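Peer 1: Mind looking at a prediction? Sequence and model below.
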Amino acid sequence: MSNCITYTCEDHLITSQAKAEKAFLADFEQGGYTLENPLVVENPYLINPLCALVMFKTSEEVSVTVTVHGKRIQREDLSHTFAPAKEHKLPILGLYEDFSNKVEIKLSNGSSTTLTIKTAKLPARVSRCRHISTSIDYLKNNFMFLSTAGKNSPAAYDYKGNIRWMLTVNTMFDLKRAENGNLLTGSPRFCHMPYNATGLIEIDMLGKIYKEYRLPGSYHHDQWEMEDGNLLILTQDMHSDTVEDQCVLVDRNTGEILKTWDFKDVLPQDVAGSGSQDAHDWFHNNAVWYDKNTNALVLSGRHQDAIISIDYDSGKLNWILGDPEGWPQEMVDKYFFTPVGDVENFDWQYEQHACLVTPTGDIMCFDNGQFRAKSKENYLKNSENFSRGVRYRIDTDKMEIEQVWQYGKERGPEFFSPYICNVEYYEDGHYMVHSGGIGYENGLPADSLGSFLDKNDPNVELRSVTIEEKNGVVLYEMETEGNFYRAEKLPLYHDGENVSFGPGQLLGKLDVTPTFDTDPEVEEVNELPDSWHNIIIEEDEDRFVFHGKFERGTLAMLCLEGDEGKHNYFINTAAVRHLAMCSGAFLEDDDRDVKFNVSKEGLKGRYTLKLIINEKKYHLGISIFAG
């Protein structure tokens, strides 16, 4: 038998980026860089290979226009003008991969230079565009950003389907542009299975992380920026028996949790479940939207086939949008809507995602349609089902609902996504529908979610289809490889500040990882576990992640022993069945592989690591430091 433990200790990405930034800024200050001889830093923040930072000084204050020339025609040029200055630090965005990009730098005084920036081929895990149908007149300077639902990379595609932006770290779930021009999305750092990240990050288009908002209950699915800058973030209480059923308001500057909404206070947990519901994941909140007109949180609960509205201040339930079958009659009478209008063509939504509120108060969502019924005897097979974007008009005085638009039902099973996806409202009659969870086995819609399908099986295909429709005409359609969580149409540049310098911040805090009180009486041996267990310890500044392989039912416990005491952590090796998997980024190919996050919160000093496997306690030969 061979024995080997793999240990790595890395800086948080914020720290690595701060070190890189400090180095290139020092170079800039000492170098005497001019327009004719600028400092060009490719991929300055380490995670976006399709960008650069160009820096130089001028004797007079001038504005600068940067143009990344298109591959084909002048109309493909991507230009942005920066405010007048003497010191110029210019983000260059939208470079083509594996290409000698021509980048023109033109000053307002007429001077100019053209640089060549050669990029490499992107990693194999990027998902390529298979087909796109649109025009440069329609898309203009916008790109379609797709946030990943698997181990592929977040990416943005131009009107020809070229990838012009990507991240080499797998940021999680939704990607939204904040008022300051930066992006809000999930941290790539693992926290809890199946897909919970340590928190929310604010990141710019170069890939620089300005803040990570760590949460005790971790981050999942969605977030919303309030007018005052504070953030609504979806989370949960990891010490309870349920998940994905809380929302918190987080202070934008400090990371402090200001307010918490717990949906168990609003809804019963044992009625009207969708086909994917269990007691643990009873609600599965996958979207939050703040409706200013009604001062309410509008929330999508996949596992109750319901969109709900709760009062922002009191947390009390306003209404429930969904099929009333299976709900208590007193709740149906008080909170549910009655269909009106063209009721023959009316459909309720099932296991929906990405609810939103239009300016007139209509409710839109992506109706995944999974099972498309409340009763098992009426469930539809995926191969006979459909998904769609839908818009409902609601009257909360009369408690009536009318379906006023849909797209997707007419496309049948080929547009069907049993999980993830989103819609966007641009103006009346102009919408996006992103069916990002399409999966096929042997040419038919798969019975399993895309995250669970074998990507190496030649009979398996994963696809995403994103369309934009205006007044009934499809003006944009893109099909890509792989599954993508959501789509957002955005320009690369923002009118405000494009890059700010200085180290990013780790805000908020992680939870204290629960310990196991029992100290098993086992034989302690001064040796390493067999290498079959593939023990890996990944440490960073505020936590470490334990990886190992165990046969099902193995007794496994991680033990930290130090001057400040002992901490035992139970490792669950039982088979776990996930009914939802909105991101497969943390899934292992072998279901015997487990990972376990241990926060340094509550730890102090140096600890040696030991591992109990059945009847023996092994020394891992590794120590970690906290505090």
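Peer 2: It's in. Numbers count the residues shown, from 1 in each chain.

Peer 1: make it CA atoms for all contacts and neighbour counts henceforth
Peer 2: OK.

Peer 1: wait, what's in contact with the residue nearest to Pro49 when sequence neighbours are not counted?
Peer 2: Of all residues not flanking Pro49 in the chain, Asn43 sits nearest, at 5.0 Å (CA to CA, 6 or more residues apart in numbering). For Asn43, the contact set (CA atoms under 8 Å, 6 or more residues apart in numbering) comprises 49-53, 206.

Peer 1: Find the residue at the geometric middle of this structure.
Peer 2: Phe173 (1.6 Å; CA atoms, centre = their mean).

Peer 1: and stretch 360-371, which residues are buried?
Peer 2: 361-371 (16 or more other CA atoms under 10 Å).

Peer 1: Next up, a structure to set beside the first:
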Amino acid sequence: MYRLLQRLLPIVVLCGCQGEGDSSVKLEASAATVEEELAKTNRSVKTNSLRMATPNPTSSNKTKSKKTTQADPSSAAPASGSLEFLRPLTWTQNPNRAVPNAGWLNFSLPHQSAEKPVPGKVHIEISYSQGKSTLRKRLSDFKSPSLVAGEQAYSIPLLDLKPEIQYTVTISLVRDGGQAELQSEPLQIETEPLPDLFPEFDVRLSMPQRMEAGLTLFNLIRWKKNKPDTEFGAIVALDANGRVRWFYQAQHMIFIVRQLSNGNLLYGYGNRTEGLIEIDLFGNVVRQWNSANLGREVPSHATPVAVDSLHHDAVMLDDETFLALSTTLNQVKPYFDPTYHSRRRIPEANLVTDVVVEFRTDGTVLRSYSLFELLDPRRIGYGSLHNFWDSRGYENVPGGTFDWSHSNSVTHDPRDDSILVSVRHQDAVIKIDRKSGELVWILGNPRKWKGKHSRKLLKPIGRPSWQYHQHAVEITPQGTLLLFDNGNYQAVPFDKILHAKENRSRVVEFKVDEQDMTVEQVWEYDGYERGGFYSTFLCDVDWLPQTGNVLVTNGGEIRDENGERTDYAPGEQQWAEIFEVTYEQTPQRVFDLLIKSSAEQTGFGWSVYRSERISNFFDHVKTAPSISTKP
């Protein structure tokens, strides 16, 4: 028996797709464990709309084999020289309804001793109308605990399953030379449709040969009667043709989404302020961190962090340390009147000011950097006197609060161990020395910066267009700064503002010379050839490493009751765009996705905070973690 298995290499999973005759299907998988499925024998698994059944209900469940027939599952391993599937191929739907279109293929082989393991690899081969693809992994990667003596169980996870499609799946054992030794009866797996209240994904342009390869990953924010739906959040992965390849749905808002080095996803949840959740691609909660100050309730399974909030952005410095945005409350006497009148003052103001915090995964806060101390709290921008935080943790502050800084992105630069922060309501990007905590420079309109802060301003080369209310600062491979310039107002108080109807957003790149303390604008894209674009809030931009293209998330397009652009979110209509442009003097779009409500979704709108292009989205799939909670 062992000699026969030594000559065998892999398992091949053949998946045919019905219902999309012109589309290619790529299913990828890796190890997963579903112990309860191993006790099941000759029966199909059927759960809700995602189901498995043998194509011919009158046929037996015997496994095809020229040499053997199906063994009694309760019997010991067959005699040496025979090989067969001891259990028929079955399908287990993912029990976590947050990711319904996922599951495991389960089968078992005769058990081999530890001294004589089954050699070879698993080949997962996917066939479709235009060809086939193969994923190779070691057979041992798919082992599951066996419940019956004399057999070894295996489970192969499948995640890349598009909605509302019928797949036909078979698995085969093949020899080193590629000859099939065993082949199972085919199974049919029918996936569920997208949820009813999902947006339309309208791909208006797609040029895959010029695009960065991979899936586009992004969050969804749903507006319901012009208010954010705080009981809905979703993460979606789309291919170049706008087809959903994976989605996750939760009962809370989702903003920032990042894929971690282990393949899991990290996202911020709540109304941009409550905490961070790590999930695997089956939707299981692996770890969770919640801000514990201000009387916030921390779930029993979450790790408390002694900060007022965790908002807008977070990155991992290493596997054990976060760099994130938080807040604190400070009082200033006297202060500007919330009407932005140049001469009016109020006796005192409660400023919610941002703090950059480092904390370990066990919740220990290591250090913090207060923007109230680094910058001038008496300098304001348009937006600094808004009450954003009055409904996000600071509800009980007498007299209410002002959203003085409203930082929205934080980035670590490993070249000199520094921190970059986008300070939206100051229309500034600042750099902080991580070790000393000192302010290095300020990038932005020099108006109203005074004293020691004016000496930190980067001096312009030429006549750059300054950014206003920007988002998502990142460092390119060239060492330049790339950001999404929302462009709100194009002014600082108390200068005359530019209204949304005449305004525009753009993507802009700056080159900083720290030795000379200068800044130069080297590239921009504003969509002029298409009439421009303008998002008053949200948005993202990413440098794509393989092509050098730029991925743009124009995530906050809003219109008033007259269909005109407005600066007052949420407006009466909301939609989002994600597009990819070439990095050229005259950029060209090579991908253009519109995310909008369908004609039947009256009263609903959609926004996107950020997006990423990920080339290996499914490559790190592992077994379900021991910690799992309802999202």
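Peer 2: It's in. Just so we're clear, the structure is a prediction, and the values are computed from it rather than from any experiment.

Peer 1: Just give me the closest of the contacts of Asn43 of the first structure to Asn182 of the first structure.
Peer 2: Ranked by distance to Asn182 of the first structure (CA to CA), the contacts of Asn43 of the first structure are led by Leu206 at 9.8 Å.

Peer 1: Would you mind finding the match for the closest one in the second structure?
Peer 2: Aligned by TM-score structural alignment, Leu206 of the first structure pairs with Phe282 of the second structure.

Peer 1: The strand or helix carrying Glu125 of the second structure: how far from the chain's middle?
Peer 2: Applying DSSP states H and E as the criterion places Glu125 of the second structure in strand 121-128. Distance of strand 121-128 of the second structure from the chain centroid (CA atoms, centre = their mean, to the nearest Å) equals 27 Å.

Peer 1: again with stretch 361-377 of the second structure
Peer 2: For stretch 361-377 of the second structure, the separation from the chain centroid amounts to 25 Å (computed by CA atoms, centre = their mean).

Peer 1: And the contacts of that stretch?
Peer 2: Around stretch 361-377 of the second structure, the neighbours that count as contacts under CA under 8 Å, 6+ apart are 289, 303-306, 320-322, 330, 332, 353-360, 404, 437-439, 449, 453.

Peer 1: again, only this time at 7 Å
Peer 2: With CA atoms under 7 Å, 6 or more residues apart in numbering as the test, stretch 361-377 of the second structure has contacts from 303-305, 320-321, 353-359, 437, 439.

Peer 1: Drop anything exposed from those.
Peer 2: Neighbour counting by 16+ other CA under 10 Å classes 303-305, 321, 353-359, 437, 439 among the contacts of stretch 361-377 of the second structure as buried.

Peer 1: and which of those residues is nearest Pro460 of the second structure?
Peer 2: Distance to Pro460 of the second structure, by CA to CA, is smallest for Leu439 among these, at 18.6 Å.

Peer 1: Excluding residues flanking it in the chain, which one is nearest the alignment partner in the first structure of that closest one?
Peer 2: In the first structure, the residue matched to Leu439 of the second structure (TM-score structural alignment) is Leu317. Of all residues not flanking Leu317 of the first structure in the chain, Ile310 sits nearest, at 4.4 Å (CA to CA, 6+ apart).

Peer 1: Give the aligned equivalent of Ser370 of the second structure in the first structure.
Peer 2: Aligning on TM-score structural alignment places Ser370 of the second structure opposite Asp262 in the first structure.

Peer 1: What is the most widely separated pair among the contacts of stretch 361-377 of the second structure?
Peer 2: Using CA to CA, those span at most 30.9 Å, a distance reached by Thr303 and Leu439.

Peer 1: what about Glu410 of the first structure, which SS state?
Peer 2: Secondary structure state of Glu410 of the first structure, per DSSP: H, G, I helix; E, B strand; the rest coil, is helix.

Peer 1: can you count the residues close to the equivalent of it over in the second structure?
Peer 2: Alignment note: Glu410 of the first structure maps to Tyr528 in the second structure; criterion TM-score structural alignment. Neighbourhood size, Tyr528 of the second structure [other CA atoms under 10 Å]: 10.

Peer 1: residues touching Tyr528 of the second structure, list them.
Peer 2: Contacts for Tyr528 of the second structure were tallied using CA under 7 Å, 6+ apart; there are none.
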